[in-house]
Structures are given as structure tokens and as C-alpha cells.
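**Student:** After the sequence you'll find the predicted model.
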Amino acid sequence: MNSTKDSWFILSAYVDTKLLKYLWFIILTSLYALIIICNVLLTVVICVNRSLHEPMYMFLCSLFVNELYGSTGLFPLLLVQILSDVHTVSIPFCFLQVFFLHTYGTTEFGNLAIMSYDRYLAICFPLQYSSRMTANKVKVLVAAAWFHSFLIVISTTSLSFSLQLCGNVINKVYCDNYSVVKLACSDTTVNNVYGLFVSVSSVFLLLSLIVYTYMRILRVCYSGSRQTRQKAISTCIPHLVSLINFGFGGLFEIMQSRFDMSRVPNLLRIFLSLYFLTCQPLFNPLMYGLNMSKIRNSCKKLFSFK
């Protein structure tokens, strides 16, 4: 990598909170522990309970594993930086975090798109659901979501790593790809074209799939019986809420990265940038764990001493 003489990046968004940094450290450590416990618990419950080896729960398992993956890419460095007086990170480690966080985001979106397709088949084709959503198809869809994410992020990170940088200050509390590209003094045309291609081929196509499936689901709800509407609502609400939460987090991240946020208070900017990576991993297991009776009952059985 051609860069400045520095071999590290400075994360300049951290504020000097003096002794309050220990309070923030305790709060974020507790949040990380809660995320780990909730996602590991539900992953284990789904894996060990054969009655939950259905497509919907397998997709949820992939979602929970991705929450663990993304949190691991964020929290360890974040906790170290909070206690440190010098907020620097080595260039290789920074790009490693970029890889973790971007694969987390793209895999999350892919999982949510697959889950919307699964709900579409379950509600619009209930009698053919078992033949359309087979165990092999579930494996292929989950593998495709992860493989596609890793493939495009490896390419994106490789292009960014080859840039010549004329600065080393990232105005965030973690590393992200766009912040690194903004430091480049070499030609970034390839990066921009590839980024546009990825946005069109990935985000647009997955978003189109989600919109299409929910339009079909709404049509069935309007034309179907009351029982059909209740079933559709009960199975789609957790996914819809998770999707909206993810969308808001993504919007906050775009605003933080693409627009001038200098007039926004620093603490609010930090919150907006972290919302995308902290609320979703905690929100999803709580939402699905509390709303789905099969998961609740399985958790009770797991901890039952009878």
C-alpha cells in the first residue's frame, strides 16, 4: 500500500471524557456481553431443537451468527480505544475492521432479503411451500448471501488498499471504507465505478426483491380471509421491524459518511455511526425471541430442570 510515512490511522471522533470513559467502557462492555449472550443463546436453541429445523429458523440462525460476526468486528477495538489516550489503529488492522464491518452489513441485508422471500412463499403459496423451500434450497440461499458478501467486500477492500493516501485521520470511532477512500490523493475512479456497480447489482436488486415480495403479501392479505391476514401479520411484523431498523441504521451511516456533519454535536455523530452496528445485533434476537412462540418455548425447555 502506498501511503504517507505513517503506518497507522488516527480515529479522531473520540472525545476526552476523562473519568467518564470508564463508565462508557462498562456500558459498552455490558452491551457487547448482552449481544453475545442473546445471539449465542438463540443460535444454540435453533441448532439443538429439531422442531426448529425449518427454513424460517435456519435463516434466523444465519442472521444471529452474522450479528455475532459484526459485533466482534466492532466492539474489541472500540473498547480498547475508549480506555486509550492515543486513538490510533494500524493500517492492516484498520482494513481488517473494514472487511468485518462491510461483510456484516452486506450479509445482513442479504439475509433480510432471503427472509422476505421465504415469508412470500409461506403466505402466497402455503400448500407448495415445502416443495419450493427445500432443505437444499435453504443451504444454497444462506451460502449465497455469505459468499456474495465476502466476494464484493474483498474486491472493494483490495481496491482501497492499493490507493495512495495523503492523510491518516479518520473522523470516526472505527474504520470504514469510504473514510479511507476520502484520504486518497490518487485516482479513485475505479473505486467509484465499482462502488456504483455494487450498489446497483446488490442493494437495488435485493431491495427490489423485498418490495416485490411484500407487495404480493399485501395483495394476499387484502384478498384473503381474516385468518390469513392474522397469520401474515404475525409472521411478517418481526421481519418488517428488523428491516426498518436496519434501514434507519443504514441511512444514519450514509448521512455520517457522505455529508458534512460538522455542525452536529460530536456525541450525536458517534451515536449515529454506532447505531447501525450496535442496535441491530441486540434488537434482532430480542424481537424474534420475544415474538415467536416456538423460540420462547424452546428456550424454556432448554433451561427447564424437569
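**Tutor:** Right, received. Where do you want to start? Numbering: from 1, shown residues only.

**Student:** going forward, measure contacts and count neighbours with C-alpha atoms only.
**Tutor:** Noted.

**Student:** Tell me how far Leu41 lies from Val211.
**Tutor:** In this structure, Leu41 and Val211 are 31 Å apart, going by C-alpha to C-alpha, to the nearest Å.

**Student:** Out of those two, name the residue with the larger neighbour count.
**Tutor:** Using other C-alpha atoms under 10 Å as the criterion, Leu41 and Val211 rank with Leu41 on top: 17 against 14.

**Student:** how much space between that one and Pro92?
**Tutor:** Distance of Leu41 to Pro92, given as C-alpha to C-alpha: 32 Å.

**Student:** Same check on Asp85?
**Tutor:** 21 Å.

**Student:** What segments of the protein are helices?
**Tutor:** Using DSSP state H, the helices of the chain run over residues 20-48, 55-83, 91-124, 129-132, 135-161, 177-181, 189-198, 205-223, 226-258, 266-291, 293-302.

**Student:** Could you count how many residues lie near Gly70?
**Tutor:** Neighbourhood size, Gly70 [other C-alpha under 10 Å]: 25.

**Student:** Oh, that last question was meant for Pro92, not what I typed.
**Tutor:** As a burial measure, Pro92 scores 14 neighbours (other C-alpha under 10 Å).

**Student:** buried set for stretch 121-132?
**Tutor:** Buried residues in stretch 121-132, counted by 16 or more other C-alpha atoms under 10 Å: 121-124, 129.

**Student:** Stretch 200-207 too?
**Tutor:** Buried, per 16+ other C-alpha under 10 Å, within stretch 200-207: 202-203, 206.

**Student:** Determine how far stretch 184-192 lies from the middle of the whole chain.
**Tutor:** In terms of C-alpha atoms, centre = their mean, to the nearest Å, the gap separating the centre of stretch 184-192 from the centre of its chain is 26 Å.

**Student:** Let me fix that, I meant to ask about stretch 8-26.
**Tutor:** Taking C-alpha atoms, centre = their mean, the mean C-alpha location of stretch 8-26 is offset from the chain mean by 24 Å.

**Student:** now stretch 210-219
**Tutor:** Taking the mean of its C-alpha atoms, stretch 210-219 sits 23 Å from the chain's own mean (C-alpha atoms, centre = their mean).

**Student:** second one coming, line it up with the first:
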Amino acid sequence: MENKTYFYFMLFKNLGHIRYALFTLGFVLYCVIITLNVLIILAICLERTLHQPMYILISCLSINSVYGTAAFFPRVMSDLLSDTHIISTEACIIQCFVLFSYTTNEFATLMLMAFDRFVAISKPLQYHNIITLRVLTVLIFIHWIFPMICIGIAGVLTARLTMCDDKLWKVYCHNYEIVKLSCTNGLIINVWGAFVLIISGVIPLCLILYSYVKILIICQKSTSQFRSKALQTCIPHIVILVNFAIGIISEVTLSRFVNLEMPTWLSVFFSLEFLVVPPILNPLVYALNFTDIRRKIWSSIRFDCRLMNEAFHASHISIWSRNSFSNDCT
């Protein structure tokens, strides 16, 4: 049987005029995501006092949000305005790689955040000797690159499959959905996918839970003032973790283990939650809870507004001067 070179996104068919409303919603969401996360990245990069492990990890979350959504929003918005809704096999596998590596990077960063908070609370005097910028850079590199290599191998294995069908019932490319369209034995890719899921999702999640349980035990044995300060620094990370974990668990459960008859819009919502909500929620949570980040963002905005006002007044003065000179000459 001839192998398929294109896939068709079936959920975009027969949307009618509602696709323009969905396009507008997607465009607004994407602009909000880019704006919020770029503000966080710039605030942390430009402020030297924020060049600390915790803030660097927060900027990593924002960088990862920009990276992951870049593979989803432009493509889905173009599909909403298109009449064909097709994607080449190569582009589909690349989108799978970016979206899955976005997921593993998020879990890796949340794991490093939990480790950072655990060291800061359990060994406050040795914290700066244990969590140095060099150590943090190495940890980020290892925990981002290794899962991406594993996902790349999964992409190569998927590309070697022979496809018997070309209809994807998703709004983005999903590796498991592609494997289900194959007419060859997908045992190897399924086993490898389970391995990647364990090392990039299950193990980091277990380590995160272990870290926060240990933190809670330490807080229970400490003074109320210490407990309040420790929980104040951990709660934003826990909120981000719970939201992202729920989104991933919902998506994996619906894709692999559950075959429920539910409305299409509801299944699409559950499959997109991990791609849409965290990139918006993350910068909002950190900007609202960390005074240093919020102060830097507002000072940058005020500075930019002041520059714009000065430029505006300067241009008007220049125009007025030229007009005056012109009138004097006449």
C-alpha cells in the first residue's frame, strides 16, 4: 500500500462562519501569551538583581511557553482560514516534536523549581553553595536536552511507519494518533513512547511530589513565621504544577486509555488545556506573586511610555520650529 505523505485535520471541516470567531479568539490568546511571557523574560534578563536561580527558572518557563505555542497557534490559525486543512508528514512530525518537547521541558523546569525550593528550605545556609548559576545551567541543559533526544528518536521511528489512513481527529499533530493510523506493527514505537512518558513525565512528577512532601514535613516542624515564608514561596509553583499536571493527565488519558463518547468541543478543550492555559497562567501567577518581577515590569512600561511621550513632544516641537521658520522667511 502506498504510504501517505499528507494528513488531514478532520475537526476543521464544516465549521462555517464560526471559524472566524475561533481565529479571532486564537489570535487574541496568542498575542496575550507572547506579550506576557516576553515581559517576564525581559524583566528577568534586564534586571541584574533577578539573576538568581528561582527567577532564571521562571524565565525558562516563559521561554518554553513561547517555544511551544509557536508550533501550535500559527498553524491552527492558518487552518481555520484555510479550506484544505492538510499538513505534510514531515511538518506533522516536527510539530509533534516541538509540542512534546515543550511538555517535557515544562516538567523538567517544574522539577528543578521543586528541587530549588527544597534546598532553599532544608539547607538555607548552604543554598548558595549548592545551587550556583553554573550548576543550574548544567541541570537545565541536561533535563531539557536528554528528553528532546528521546522524543527525536520517537519521531524517527514514527516517520518510518507505513500509513494506511490520513485522517487526524485532532487540531494538532499527536504522535500516538499518527501511530494509530499505521498499518504496520507499532509495538516498538509504543514501547518507546511509554519509556519517554516515564522518564520525562512520571519520574519528574514523582520527584516533584517528593520534594514538596519533604518541604511540608520541614514546615510542620518549624516556627509559624518560617512556615508562612516557606509556603509563600512554594504556593505559586504548586499552582502552576497542579494546573499543568491536570492538563497533561487529561490529554494522555483521553488519547491512550479512554474511549468516551463526548462532545467534540469538550474533547478539544481537554486536549488543548496544557497548551493554552499554562502559557497565560504562568506569567500572571509569577508577576502577581513576586514583587521584584512586577516592579521591574511596571518600571519598564513607565520608562517606555516616558520615552514615547518625549519623542512625541520632540516631534511636535520640531514641526512647530519648522513652521515658525517657514513663516519668518515669508
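**Tutor:** Structure received. All figures in this text were calculated on a predicted structure; none of them were measured in a lab.

**Student:** Using a markdown table, please lay out the buried residues of stretch 200-207 of structure 1 together with distance to Asp187 of structure 1.
**Tutor:** Below are these laid out as a markdown table (distance: C-alpha to C-alpha, whole Å):
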| residue | distance to Asp187 of structure 1 |
| --- | --- |
| Ser202 | 24 |
| Val203 | 25 |
| Leu206 | 30 |
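
**Student:** Quick check: of those, which lies closest to Ser262 of structure 1?
**Tutor:** Val203 (28.0 Å; C-alpha to C-alpha).

**Student:** What lines up with the closest one in structure 2?
**Tutor:** With TM-score structural alignment as the criterion, Val203 of structure 1 lines up with Gly201 in structure 2.

**Student:** where's that match relative to Lys4 of structure 2, distance?
**Tutor:** Here the criterion is C-alpha to C-alpha. By it, Gly201 of structure 2 lies 31 Å from Lys4 of structure 2.

**Student:** just Ser82 of structure 2 next, same as before
**Tutor:** Ser82 of structure 2 is 21 Å from Lys4 of structure 2, by C-alpha to C-alpha.

**Student:** Of the two, give the one with the bigger neighbour count.
**Tutor:** Lys4 (16 against 12).

**Student:** list the contacts for the closest residue to the more buried one other than its chain neighbours?
**Tutor:** Excluding the flanking residues, the one nearest Lys4 of structure 2 by C-alpha to C-alpha, 6 or more residues apart in numbering is Met163, at 5.6 Å. Met163 of structure 2 is in contact with 3-4, 181-184, counting by C-alpha atoms under 8 Å, 6 or more residues apart in numbering.

**Student:** Quick check: Ile36 of structure 1 touching Asn66?
**Tutor:** No: counting by C-alpha atoms under 8 Å, Ile36 of structure 1 stays clear of Asn66, with 11.3 Å between them.

**Student:** so where is stretch 279-293 of structure 1 in structure 2?
**Tutor:** With TM-score structural alignment as the criterion, stretch 279-293 of structure 1 aligns to 277-291.

**Student:** What's the separation between the residue positioned nearest the centre of structure 2 and Ser59 of structure 2?
**Tutor:** The residue lying closest to the centre of structure 2 (C-alpha atoms, centre = their mean) is Ser65, at 2.9 Å. Distance of Ser65 of structure 2 to Ser59 of structure 2, computed by C-alpha to C-alpha: 10 Å.

**Student:** same thing with Met163 of structure 2?
**Tutor:** Applying C-alpha to C-alpha to Met163 of structure 2 and Ser59 of structure 2 gives a distance of 40 Å.

**Student:** Name the nearest residue to the counterpart of the residue nearest to the centre of structure 2 in structure 1, ignoring sequence neighbours.
**Tutor:** Structural alignment (TM-score structural alignment) places Ser65 of structure 2 against Glu67 in structure 1. Among residues not flanking Glu67 of structure 1 along the chain, Pro281 sits closest, at 4.8 Å (C-alpha to C-alpha, 6+ apart).

**Student:** Can you tell me the number of residues neighbouring that neighbour?
**Tutor:** Neighbours of Pro281 of structure 1 under the rule other C-alpha under 10 Å: 27.

**Student:** Could you pull up the residues touching it?
**Tutor:** Pro281 of structure 1 touches 35, 39, 64, 67-68, 71, counting by C-alpha under 8 Å, 6+ apart.

**Student:** measure it to Leu31 of structure 1 for me?
**Tutor:** The gap separating Pro281 of structure 1 from Leu31 of structure 1 is 10 Å, by C-alpha to C-alpha.

**Student:** and if you look at Val48 of structure 1?
**Tutor:** Look at Val48 of structure 1 and Leu31 of structure 1: by C-alpha to C-alpha, they are 26 Å apart.

**Student:** do the same with Val89 of structure 1
**Tutor:** Taken as C-alpha to C-alpha, the span from Val89 of structure 1 to Leu31 of structure 1 is 23 Å.

**Student:** Same check on Gly110 of structure 1?
**Tutor:** According to C-alpha to C-alpha, Gly110 of structure 1 and Leu31 of structure 1 sit 25 Å apart.
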